[in-house]
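Q: Pasting the sequence and the predicted coordinates here, then a few questions.
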Amino acid sequence: MTSNLDPAIAARLKRSPDGLVPAIAQQYDTGEVLMLGWMDDEALHRTLTTGRCTYWSRSRQEYWVKGDTSGHVQHVKSVALDCDADTLLVRVDQVGAACHTGARTCFDADVLPLGE
């Protein structure tokens, strides 16, 4: 698929074999980790240019904009690449729940026990 992503940014990305980069959504003011989604070049371009998180659905094989169905919008505050350029950190202002289960975050329901 052709993307409108800035070629300088595209050249830096290290993608998985299916062309995706994991994108961690974090609440910009509290640091709360909200969810993990996947972006290809076009999803990243849309996220950078619209100010709303666009992800690639691996199960449905289509783009989706967080909040278009649920109303739980992610307003983008910043996007950063990690040091290896293989993961994105998207700092957002989350409206409502981030998780599809209705929870604020995807990471609070199944905390694993630590060994002694």
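A: Looks like it arrived, so ask away.
Q: Please make it C-alpha for all contacts and neighbour counts, starting now.
A: Will do.
Q: my guess is Thr47 meets Thr54, correct?
A: Yes - using CA atoms under 8 Å, Thr47 makes contact with Thr54 at a distance of 5.3 Å.
Q: okay, pairing it with this:
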Amino acid sequence: MSTLDPTTAAKLKRTPEGLVCAVAQQHDTREVLMVAWMNDEALHLTLTTGRATYWSRSRNELWAKGDTSGHTQKIIDVRLDCDGDTILLLVDQTGAACHTGTRTCFDATSLLHPTDA
């Protein structure tokens, strides 16, 4: 098991399951690609390997983005929000980020609908 730097670990506010929300964003266009979860080991691997690694809540295991799909996320920068409960991954996305095969998980119809004036 990998060990996260204690200084970094102390800054994180985790869920009761030990997870922190992670938002992946394309580094140059700022397009929001996806949201996933990280535990300490996933964050450590992300920081040390340069590849986005997440925790699958459904499979209860680590997964590196692209291991099965080939759609990888090369890490450009990693930032922690002011509350310590969300990690922002600035990545260089290769291929689709969404499990549905689309570039981003956020390309669905907007929830805001214009009202008739």
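A: Noted; the coordinates are in hand. The structure presented is a predicted model; accordingly, all values stated were derived computationally and were not measured.
Q: TM between them?
A: Here the TM-score for the pair of chains, by TM-score structural alignment, normalised by the length of the first structure, is 0.95; 115 aligned residues with a CA RMSD of 1.1 Å.
Q: Between Thr47 and Thr54 of the first structure, which has more neighbouring residues?
A: Counting neighbours by other CA atoms under 10 Å for Thr47 of the first structure and for Thr54 shows that Thr54 has the greater number, 25 against 22.
Q: Leaving out chain neighbours, which residue sits closest to the more buried one?
A: Nearest residue to Thr54 of the first structure in three dimensions, chain neighbours excluded: Val65, at 4.3 Å (CA to CA, 6 or more residues apart in numbering).
Q: Count the residues that sit near the counterpart of the one you found in the second structure.
A: When the second structure is aligned by TM-score structural alignment, Val65 of the first structure is paired with Ala64. Ala64 of the second structure is flanked by 17 other residues according to other CA under 10 Å.
Q: what does Leu48 of the first structure give?
A: 18.
Q: contacting residues for it?
A: 76, 79 (CA atoms under 8 Å, 6 or more residues apart in numbering).
Q: So it belongs to a helix, correct?
A: Yes - under DSSP: H, G, I helix; E, B strand; the rest coil, Leu48 of the first structure falls within a helix.
Q: Ser110 of the second structure: how many residues sit nearby?
A: Neighbours of Ser110 of the second structure (other CA under 10 Å): 7.
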